[in-house]
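A.B. asks: below is the sequence, then the predicted model.
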Amino acid sequence: MTARTSRGRRPGAPDTRAEVLAAARTSFAEKGFRGTTIRAVASAAAVDPALVHHYFGTKDDLFLAALQMPVDPRELLAPVVAQGPDGAGERLLRIFLSVWDDPDTQVQLLAVVRSTLDADGTTLLKDGFIPVVVGPVLTQLVKDRPEVRIPLVASQVVGLIVARYVIAFPAMAQMPAEDVVARMGPVLQHYLTGDVP
């Protein structure tokens, strides 16, 4: 009796998940979020697309996994959204700072940010992370004109990350979290719900 040779794509193996992630990172970096498909990632990793869905769920989830985020921003921001737009700017900053000021996650987050600020990564930040991950969450907090409001909020948050954590500009890096919330919270709130030209 001869052994049957298997045909088709190989099933999941211990290293398959890592190979799918590597293929996804390459695709997201080269083609951006919109140009990447689950089918193309599966093909590059030599697995069935169903296996990619099994490991990672949606394309959004695969994108977050490829970025190696230590936390899921959608889950973090869910309580902010649940309480509605009033006071959302301050709540958003409190959650943001609680995660970024935590030594256990800060190192990982810095690695993610530095990788998205290089030449290939800027596409991921501009075309993927902000419109796909953060945008849909923040849209639930804005009263109108999300195409104007969300980039304004994102610019403030990205600026805060760079000043406080990447460059570690002393005046920002040493500022107590509650002072950051008190000073920047109203700005974010204005961008979320105030009048914008």
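C.D. replies: Ah, there it is. Here the structure is a predicted model, which means the values were calculated and not measured. Numbers count the residues shown, from 1 in each chain.
A.B. asks: contacts and neighbour counts: CA atoms only from here.
C.D. replies: Fine.
A.B. asks: not counting sequence-adjacent ones, nearest residue to residue 97?
C.D. replies: Leaving aside its chain neighbours, residue 97 sits nearest to residue 177 (6.6 Å; criterion: C-alpha to C-alpha, 6 or more residues apart in numbering).
A.B. asks: what does residue 125 give?
C.D. replies: Nearest non-adjacent residue to residue 125 (C-alpha to C-alpha, 6+ apart): residue 116, at 6.0 Å.
A.B. asks: any idea how far the one you found lies from residue 28?
C.D. replies: The gap separating residue 116 from residue 28 is 11 Å, by C-alpha to C-alpha, to the nearest Å.
A.B. asks: need the overlap of contacts for these two.
C.D. replies: The overlap between the contact sets of residue 116 and residue 28 (C-alpha atoms under 8 Å, 6 or more residues apart in numbering) consists of residue 124.
A.B. asks: second structure follows, compare the two:
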Amino acid sequence: MTSEAPAPRRRGRPPRAQAEAGPGARERILEAARAEFAQRGYDKTSVRGIAKAADVDAALVHHYFGTKDEVFEAAVEMTLEPVQLVPLILGAEDDIDGVGERLARYFIGVWENPATRAQLLAVFRSALTHEAAAKVLRAFVLRRVLERVAADLKVPDARLRAELAASQMVGIAVLRYVIKVEPLASADPEEIVRMVAPTLQRYLTA
């Protein structure tokens, strides 16, 4: 009597024991990824290192997220929460005049929050030094957030407007939080919102 051959394993999927590596395995991996990217930057972070920090097999990281770029994108998404962000920026249908202020207030607010600032610093520093990280950030901020906002506002040249708004916000982030140029670095957040909001409003709706 011959024994039955083992069932073939699905390509790209880890063994069942790995896939069931305890409750919240995906969340543990994502938190570990955020910490690794924040501490080591994009170049020095590896899938193996993320797996070790999360106490799982590296195959499980690939199972949930795929490549390192995809883990990085998931970490960005976890920090910025685009599902909540886009409706928040758009506001009510009859309140498009406040879109610039809402965008500026959210952007400055998420940077001023210590819980998210370290993650954003890691994202921006990685994007400044590594093209793969920059590509992820560009695609995420533009395609997932600002292009959707501009498209929903039904204005001409929506993509160009989104890129102009992104250039304004990224410039502020780099100067204020990454290289800390004064007096911008120590300016009151409310003053920044007040001065930047009209520019964002013009880019997106004028």
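C.D. replies: Yes, it's here. In this text the structure is predicted, and so the values were computed from the model without any measurement.
A.B. asks: TM-score for these two?
C.D. replies: In this superposition the chains share a TM-score of 0.68, using TM-score structural alignment, normalised by the length of structure 1; 164 aligned residues with a C-alpha RMSD of 3.5 Å.
A.B. asks: contacts only, for the closest residue to residue 42 of structure 1 other than its chain neighbours.
C.D. replies: Distances taken as C-alpha to C-alpha, 6+ apart put residue 49 closest to residue 42 of structure 1, at 5.1 Å, once the chain neighbours are dropped. Applying C-alpha under 8 Å, 6+ apart to residue 49 of structure 1 gives the contacts 38, 39, 41, 42, 43.
A.B. asks: before we move on, the earlier item: more neighbours: which of residue 116 and residue 28 of structure 1?
C.D. replies: Higher neighbour count among residue 116 of structure 1 and residue 28: residue 28, with 26 against 19, using other C-alpha atoms under 10 Å.
A.B. asks: right, and that one touches residue 124 too?
C.D. replies: Yes. Using C-alpha atoms under 8 Å, residue 28 of structure 1 is in contact with residue 124, at 6.7 Å.
A.B. asks: how near is the most centrally placed residue in structure 1 to residue 60 of structure 1?
C.D. replies: Structure 1 has residue 129 as the residue nearest its centroid, 4.4 Å off, counting by C-alpha atoms, centre = their mean. Applying C-alpha to C-alpha, the value for residue 129 of structure 1 to residue 60 of structure 1 is 9 Å.
A.B. asks: aligned partner of the residue nearest to residue 97 of structure 1 in structure 2?
C.D. replies: Under the alignment (TM-score structural alignment), residue 177 of structure 1 maps onto residue 189 of structure 2.
A.B. asks: once you drop chain neighbours, what's closest to residue 136 of structure 2?
C.D. replies: residue 73 (6.1 Å).
A.B. asks: excluding chain neighbours, what is closest to the alignment partner in structure 2 of residue 143 of structure 1?
C.D. replies: Under the alignment (TM-score structural alignment), residue 143 of structure 1 maps onto residue 155 of structure 2. Once flanking residues are discounted, residue 155 of structure 2 sits nearest to residue 205: 6.6 Å by C-alpha to C-alpha, 6+ apart.
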